[in-house]
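Asks: got a predicted structure plus its sequence, pasted below:
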Amino acid sequence: MSSKKEDRKLNKSEQQQQQQQNPKETNQLQTSKAKKKQRRLRQEQQIEKLTSKIPYGISATLNLHKAIEITKEKVKRIAKECRRLNIKFLDREFDVSELDSCLYNQHSENHSAINDSKRVNKLFKEPKFYADGVSPGDVQQGWFGDCWFLSAISTCTNIPGIIETICVERDEQVGDGDWVSTVVDSQLFVKTDIEKNTSDIAVAKCKDPNETWLSLLEKAYAKIHGDYESIEGGFVSEALEDLTGGVASSFETSEILDIDRLWKEDFLNVNKSVLLGCARSGLGTVSGLVDGHAYSILGSAEYQGTRLVKVRNPWGNTEWTGAWSDGSELWTPESMAALNHRFGDDGIFWISYEDFLDYFNLYYRCRIFDSRWNVYSTWINYNVRPKSDGKFILNLSKKADVIIVLQQPDSRYFHKGPAYLYQLAFRVFEKGSSTYLIRSPYTKTFYPWGRNINLEIELEAGTYEIIPRINAIPNPDVKNDKKSDDTTKDETNTDETKTEETQTEEYGNQNSESTATTTQPTIESEFILRVMVSVLKHMKDHFLFLKIKKS
């Protein structure tokens, strides 16, 4: 004990001697640290002030605020110019009067029954962006196969303010709407019958015949991805993630280990900490449930010992016909009043939790956030190869709930998808340890090449290393002239063919650089790591600071 005290005394005396020898350098260092701390606190205060008005459910980041301000300014500038010239706004970047360029990718061989476009004021008698707020019942799918996106919109309407935040600014007099840094005009696709002299809206529309927000929001989403074909077919989870900035996951209901835990953690928290969706795929159309179709989960309830799930079909009709469906003998005046339910072919129905798990084989979950969470992210170029070639350092000054997400670019931006399909994984190590603390989940799921992989964990204060690993196979929908798909697939390992020991070896020693040892080609691509850290607002002097870097 005495030797340790003496060592501490010596260290202190050495520090004092150094300070006496270099007082100028010491003062400069202290001043620099103080300035960094002040700058950091100012940034946090600015973020807190700017994001305080963002509604719950939207990932409140400084970038979101900047995007909103840029969008508002853009709309005002366009509206001013249109009034000066006395003409309606025409979006030259996404002019739907040029049918093929906005309907389909230029390489597509598809043909469409859509043959015209018209302005909103020619399609709606008394057009209004919002007629009476937003609700799940507003959403009605149009001609396009984007039920996954519309189901997500229907789900988001359950939380006040989400849709209103996405739909940033508009000027209905000149005919523009604006969402997520994208401006669109008021032209919409229609199917025109020349003989009958009628035009039917081909895009998604609201139940109210004069409400326009849904049609224009769908158009903005199509514009962001290049054309309407690019948003046909998808996962509800990814659309929820796009609309809220949350963290999405997809599961097969048959893979759930503890259904009681799932009910308590997710279904009883729907529209609170999570947004949910579901789908039926490859099982056929049974009891009114459509195969290959996505649905919204609007709520849940326990009534007299029965667990029930409230679901909606984005078509606005065609419902479940089994137990607890509309007209079922299980309904009583008391249960209808307790669950606030009315019969009608509006696409909304209740189904027991047990039947839900049996009849819907795909389940989507989006974890949503508010301003109590700090979000950190960084893009990297990463070499896809058997062993990891980089890591991220995570420093936590306090115990915290942490969500880690490894994500790849959205394949919708590529015709037929990217050249390679990537399977993402990562492990978290305590610094200096050779045994991983936790790894990203892996299941033999329906879509192993998903857009992201994530996990949620409570971590103690300390330093952690996040080590990604990315597997790749050539995309069978994209021609690869260099090497046949079969040859490359044989050389590319996947988790399904590996033992636990092999996987551990391929992560390598996280304290040293890894090198490729097989003939697998090295592929460079771009990925993003996002980390969400919970922060209690009253702990202003104890903010959690996170540093992420590639080693």
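Replies: All right, it came through fine.
Asks: hey, let's count contacts and neighbours off CA atoms from now on
Replies: Will do.
Asks: what about residue 265, neighbour count?
Replies: The tally of other residues near residue 265 (other C-alpha atoms under 10 Å) stands at 13.
Asks: typo on my end, residue 166
Replies: Residue 166: 18 neighbours (other C-alpha under 10 Å).
Asks: list the contacts for residue 524?
Replies: 381, 382, 383, 384 (C-alpha atoms under 8 Å, 6 or more residues apart in numbering).
Asks: surely the third one and residue 523 touch.
Replies: Yes. At 5.5 Å, residue 383 and residue 523 qualify as touching, with contact defined as C-alpha atoms under 8 Å.
Asks: the more surrounded of those two?
Replies: A direct count of neighbours by other C-alpha under 10 Å for residue 383 and residue 523 places residue 383 higher, at 19 against 13.
Asks: what separates that one from residue 530, distance-wise?
Replies: Counting by C-alpha to C-alpha, to the nearest Å, the gap between residue 383 and residue 530 amounts to 19 Å.
Asks: so residue 405, which state does it fall into?
Replies: Under DSSP: H, G, I helix; E, B strand; the rest coil, residue 405 falls in the strand class.
Asks: host element of the residue nearest to it when sequence neighbours are not counted?
Replies: Distances taken as C-alpha to C-alpha, 6 or more residues apart in numbering put residue 454 closest to residue 405, at 4.3 Å, once the chain neighbours are dropped. Using DSSP states H and E, residue 454 sits in strand 452-459.
Asks: repeat for residue 70
Replies: helix 62-85.
Asks: buried stuff in that helix?
Replies: Within helix 62-85, the residues that count as buried by 16 or more other C-alpha atoms under 10 Å are 62, 64, 65, 67, 68, 71, 72, 74, 75, 78, 79, 82.
Asks: can you give me every residue that contacts the nearest residue to the fifth one once chain neighbours are set aside?
Replies: In other words, residue 68. Leaving aside its sequence neighbours, residue 68 sits nearest to residue 168 (C-alpha to C-alpha, 6+ apart; 6.4 Å). Residues in contact with residue 168 (C-alpha under 8 Å, 6+ apart) are 68, 71, 72, 178, 179, 180.
Asks: nearest to residue 41 among those residues?
Replies: Set against residue 41, the nearest of the contacts of residue 168 by C-alpha to C-alpha is residue 68 (23.3 Å).
Asks: residues contacting residue 366?
Replies: 237, 240, 241, 246, 247, 248, 249, 274, 275, 276.
Asks: in which helix or strand would I find it?
Replies: Using DSSP H and E, residue 366 sits in strand 362-367.
Asks: then this one, side by side with the first:
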Amino acid sequence: MTDCEGLGPAQWILVYDRGEVTPWNPTGPAAASFDLLDFYEERDKCIRENRLFEDPQFPACDRAIYYYEKPNVDIVWKRPGDIVKNPQLIVDNHSRFDVRQGKVGDCWFLAAVANLTLYDQLFFRVVPPDQSFTEKYAGIFHFQFWRYGIWVDVVVDDLLPTVDGELYSMHSAEKNEFWSALLEKAYAKMYGSYEHLVGGTTEEALEDFTGGLTENIYYRMVNYEGGEEMLVRIRNPWGHFEYTGEWSDGDNERWNKVSADQKRSMLIEKEDGEFWMSLKIFMRAFESLSVCNLTAEVMDEIYEMTGKRFSMDRRHMWREVR
């Protein structure tokens, strides 16, 4: 690691409009020396000058990794093309299994990213599809977050921290897929460093990804008699280590008593960090639940930018009033 001075192919065609997005403005003592970075201007400039982009606001150095505690490993910054052959932003399609934790203690952030992949409309709002490692590649990428009431565009280079040739940061199961690692870098830039992502709440990241409102629901125990067994599906943000009790992947006693069709549609018997649990056990094991509420206005804006519309019932959505 080196020290430095200041820091401050989906299967359908996606219509993407840049919309009203503000280039992210870094804060802090060193911010005054930086100009706002426009992704398209910087990319075109690098292409004209036949060079790869290096981010002056978030340089590849020690202070991008930590602000307090230096990791006890040797970190080398590499571009994806120096790590693997044929790097891609997205392989086949994005999914929650593309999100695997690195050495940064930000499992709360990973949980939100995994949820983001479940909705194409939200995913491509945060990860603009107008970038790749092939067409107009210049070592520069951008991601968009909801910040203090506006969407901001955070530009980063693709120099990523590695240890012994492996990514130090968040990564995908596919070795040549890099959207999740670059997304985490952009988020770390917005908050100051990778270490600033250690410890947080999933609802914070969900708000940053959607512009929605989050709330915590705390459970009260109620009497329940009769009825069907209610299950909830849970994902460990680490992507491995699973619950082994009632209704877990290995609970053949219970799963063998449901219909073959239902078992086939629900049960995935592999160590992927995702499992089922009965609601009564879930309520004993967890004390709160985070919910991100999406307003109709947010959905309309996403539709205008991506061309994809949610199929939600608008009568049950929050509305924004100022």
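Replies: Sure, I can see it. Not measured: the values here are computed from a predicted model.
Asks: about what we covered before: just the buried ones among the contacts of residue 524 of the first structure, please.
Replies: Judged by 16+ other C-alpha under 10 Å, buried ones among those: 382, 383, 384.
Asks: secondary structure for those residues - can I get that in CSV?
Replies: Below are these laid out as CSV (three-state DSSP):
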residue, secondary structure
382, strand
383, strand
384, strand
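Asks: returning to what we had before: what do we get in the second structure for the residue nearest to residue 405 of the first structure?
Replies: Taking TM-score structural alignment, residue 454 of the first structure has no aligned residue in the second structure.
Asks: tally of neighbours for residue 454 of the first structure?
Replies: Using other C-alpha under 10 Å, residue 454 of the first structure is surrounded by 21 other residues.
Asks: same thing with residue 84 of the second structure?
Replies: 14.
Asks: now for residue 215 of the first structure, how many residues are close by?
Replies: Residue 215 of the first structure has 25 nearby residues by other C-alpha under 10 Å.
Asks: helix, strand or coil for it?
Replies: What three-state DSSP gives for residue 215 of the first structure is helix.
Asks: my guess is it contacts residue 204. True?
Replies: Yes. With contact defined as C-alpha under 8 Å, residue 215 of the first structure counts as touching residue 204 (5.2 Å).
Asks: thinking again about what came up before, using CSV, lay out the buried residues of helix 62-85 of the first structure together with distance to residue 26 of the first structure.
Replies: As requested, the buried residues of helix 62-85 of the first structure are exported to CSV (distance: C-alpha to C-alpha, whole Å):
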residue, distance to residue 26 of the first structure
62, 34
64, 40
65, 39
67, 42
68, 43
71, 46
72, 47
74, 49
75, 52
78, 55
79, 57
82, 60
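Asks: of these, which is the nearest to residue 368 of the first structure?
Replies: residue 64 (14.8 Å).
Asks: next one: that closest one from residue 51 of the first structure, what distance?
Replies: Distance of residue 64 of the first structure to residue 51 of the first structure, given as C-alpha to C-alpha: 8 Å.
Asks: for residue 314 of the first structure, same thing?
Replies: According to C-alpha to C-alpha, residue 314 of the first structure and residue 51 of the first structure sit 31 Å apart.
Asks: neighbour-wise, which of the two wins?
Replies: Taking other C-alpha under 10 Å, residue 314 of the first structure and residue 51 do not tie; residue 314 has more neighbours (31 against 20).
Asks: ok now stretch 524-532 of the first structure, how far from the chain's centre?
Replies: 14 Å (C-alpha atoms, centre = their mean, to the nearest Å).
Asks: same question for stretch 206-217 of the first structure.
Replies: On C-alpha atoms, centre = their mean, the centre of stretch 206-217 of the first structure falls 24 Å from the chain's centre.
Asks: pick out the most distant pair among the contacts of residue 524 of the first structure.
Replies: 381 and 384 (9.6 Å).
Asks: who touches both of those two?
Replies: Common neighbours of residue 381 of the first structure and residue 384 (C-alpha under 8 Å, 6+ apart) are 524, 525.
Asks: now the second structure: which of the contacts of residue 366 of the first structure match?
Replies: Of the contacts of residue 366 of the first structure, the ones still in contact in the second structure (both residues aligned by TM-score structural alignment, their matches' C-alpha atoms under 8 Å) are 237, 240, 241, 246, 247, 248, 249.
Asks: show me the strands in the second structure, by range?
Replies: Taking DSSP state E to define them, one finds strands in the second structure at 22-23, 76-78, 140-147, 150-157, 160-163, 166-167, 213-218, 231-235, 274-278, 288-293.
Asks: what range in the first structure does the second one sit on?
Replies: Following TM-score structural alignment, the aligned partner range for strand 76-78 of the second structure in the first structure is 116-118.
Asks: again, but for the fifth one
Replies: Under the alignment (TM-score structural alignment), strand 160-163 of the second structure falls on residues 188-191 in the first structure.
Asks: mean shift between the matching stretch and the second structure?
Replies: Following superposition, stretch 188-191 of the first structure is found to deviate from the second structure by 0.7 Å on average (mean C-alpha distance after the TM-score superposition for the first structure).
Asks: ok, which stretches of the stretch 201-322 of the second structure are helices?
Replies: Applying DSSP state H, counting those that start in this stretch to the stretch 201-322 of the second structure gives helices spanning 202-210, 252-255, 260-266, 279-285, 296-306.
Asks: buried residues of the last one, list them for me.
Replies: For helix 296-306 of the second structure, the buried set under the neighbour-count rule, 16+ other C-alpha under 10 Å, comprises 296, 298, 299, 302, 303, 304, 305, 306.
Asks: measure residue 106 of the second structure to residue 181 of the second structure for me?
Replies: Per C-alpha to C-alpha, residue 106 of the second structure is found 13 Å from residue 181 of the second structure.
Asks: repeat that for residue 256 of the second structure.
Replies: Per C-alpha to C-alpha, residue 256 of the second structure is found 40 Å from residue 181 of the second structure.
Asks: residue 285 of the second structure now?
Replies: Residue 285 of the second structure is 31 Å from residue 181 of the second structure, by C-alpha to C-alpha.
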